[in-house]
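Trainee: Could you look at this predicted model? Sequence included:
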Amino acid sequence: MSRIGKKAVGVPAGVTASLEGQTVKAKGPKGELLFTVPELISVELKDGAVKVDPRDESKLARSLWGMSRTMVSNIFVGVTKGFEKRLEINGVGYKAAVAGKVVKLSLGYSHDVDYAIPEGITIVTPKPTEVVISGIDKQKVGQVAAEIREYRGPEPYKGKGVKYAGEFIFRKEGKKK
């Protein structure tokens, strides 16, 4: 039994939720999102809450059960509060700046890396060494953060590179004479 899947997802105040077949739609102050629940999962909207249950006891249905409930919960959080990821840039001369719809990253290469900001995502740089990515879609925010981090991931010797805020980088000792 899924402990997460058993709980109904309450519709927050200020959010309009609707159910059309297997698609849950949420409209709130920040925007509109939808999630199509897999066919193995039954979904119902009643008493201001969305309840998901597996249609049968197959392994696939039980594994999709908790995920479906979490995805429905994420669309409600997204349209009310939104999601945010913070990146830190460490290294001499490493910095980021937003110029229009492009993030310019100086990451120690012979050229600057230009990253085009996708639709529905907001990127700000409060400091040259900090990047804040925000939006209403949790998957999209995480994907953008991962793509920016991928340009120069943190290395274990000096800790230079792009890392998530609060991420622990396992440090290695250098060569000894």
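Mentor: Here it is on my side, so go on.
Trainee: use CA for all of it now, contacts and neighbours both
Mentor: OK.
Trainee: quick one: the helices in the chain?
Mentor: In chain order, the chain shows helices spanning 3-6, 59-80, 138-151, with DSSP state H as the criterion.
Trainee: quick one, which of these is packed in tightest?
Mentor: When neighbours are counted by mean count of other CA atoms under 10 Å, the highest per-stretch mean among the helices of the chain falls to helix 59-80, a mean of 20.
Trainee: want to compare, so here's the second one:
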Amino acid sequence: MSRVGKNPIIVPAGVNVNISNGTIEAAGKLSKLSMQLSDAVTVEMTDGQILVKPANESTTARALWGTTQRRIKNLVNDVANGVTVNLELVGVGYRASVQGNSLSLQLGFSHDVVYTLPNGITVKCEKPTSVAITGADRQLVGQVAAEVRSYRPPEPYKGKGVIRQGEFVIRKEGKKK
């Protein structure tokens, strides 16, 4: 039995959930998102709660049970509250600024890196070395954070680069004489 999948998902106030034709749609104050459901699980809504159950006792159904429950829970919570990923720029002269619909990064290259933001994503730079990426779609926010991080990933000798908040960079010892 799945320890995660058996828990009901409580729908917060202000979120409308519609389940039909193998698709679940959630609409909240921030956005409207949908997700395709697998035939291996059954999803039903009762009394403001969503229950996910395996359709049969196959290995596939049992494997997708907990995964589907967590994806639906994230979908419902994200349209209500949103998702934020915080990035820190560590390095001498590393700075970020928002200009309209683009993020301008100075990462030690001879040129500025300009990243165009997709629809549904907002970025705030409260300090020149911190970037907060916010949106309603968890996958899209994570993808944008990964693309920004890929311009200058953290390096192990000096610890410079674009680092997610809470990430620990394993440091290596330099050359010895």
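Mentor: Received, thanks. Since the model is a prediction, treat every value here as computed from it, not as a measurement.
Trainee: Overlay the chains and give the TM-score.
Mentor: Superposed pair, TM-score by TM-score structural alignment, normalised by the length of structure 1: 0.96. Supporting alignment: 177 aligned residues with a CA RMSD of 1.0 Å.
Trainee: okay if I get the helices of structure 1 as TSV plus distance to Val50 of structure 1?
Mentor: What follows is the helices of structure 1, written out as TSV (distance: least, CA to CA, whole Å):
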stretch	distance to Val50 of structure 1
helix 3-6	11
helix 59-80	8
helix 138-151	19
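Trainee: Tell me which of those lies nearest to Thr122 of structure 1.
Mentor: Of all the helices of structure 1, it is helix 138-151 that lies closest to Thr122 of structure 1, at 9.0 Å by CA to CA.
Trainee: Quick one: average offset of the closest one versus structure 2, please.
Mentor: Between helix 138-151 of structure 1 and its aligned stretch in structure 2, the superposed structures give an average distance of 0.7 Å (mean CA distance after the TM-score superposition for structure 1).
Trainee: hmm, who's touching that helix?
Mentor: Surrounding helix 138-151 of structure 1, the residues in contact under the criterion CA atoms under 8 Å, 6 or more residues apart in numbering are 74, 78, 82-87, 107, 115, 121, 133-135, 161-164.
Trainee: Swap in 10 Å and give it another go.
Mentor: Residues external to helix 138-151 of structure 1 that are found in contact with it (CA atoms under 10 Å, 6 or more residues apart in numbering): 71, 74-75, 77-78, 82-89, 103, 105, 107, 109, 113-123, 131-135, 153, 161-164.
Trainee: Stretch 45-63 of structure 1 now?
Mentor: The list of residues contacting stretch 45-63 of structure 1 from outside it, by CA under 10 Å, 6+ apart, reads 1-2, 5-13, 16-19, 24, 37-44, 64-66, 68-69, 72-73.
Trainee: Inside strands: which ones of these?
Mentor: When those are checked against strands (DSSP state E), the matches are Val9, Gly10, Thr16, Ala17, Ser18, Leu19, Val24, Ile41, Ser42, Val43, Glu44.
Trainee: Just give me the match in structure 2 for the fourth one.
Mentor: Applying TM-score structural alignment, one finds that Ala17 of structure 1 aligns to Val17 in structure 2.
Trainee: Let me know whether its match touches Gly28 as I believe.
Mentor: Yes. Under the criterion of CA atoms under 10 Å, Val17 of structure 2 is in contact with Gly28, at a separation of 8.9 Å.
Trainee: intersection of neighbour lists for the two?
Mentor: Common neighbours of Val17 of structure 2 and Gly28 are listed as Val76 (criterion: CA under 10 Å, 6+ apart).
Trainee: Would you mind stating the distance between the aligned residue in structure 2 for Leu107 of structure 1 and Ser2 of structure 2?
Mentor: The equivalent of Leu107 of structure 1 in structure 2 is Leu107 (alignment by TM-score structural alignment). Note on Leu107 of structure 2: its distance to Ser2 of structure 2, by CA to CA, to the nearest Å, is 45 Å.
Trainee: of the contacts of helix 138-151 of structure 1, buried ones?
Mentor: Taking 16 or more other CA atoms under 10 Å as the criterion, what is buried in the contacts of helix 138-151 of structure 1 is 71, 74-75, 77-78, 82-89, 103, 105, 107, 113-115, 117, 121, 123, 131-135, 153, 161-164.
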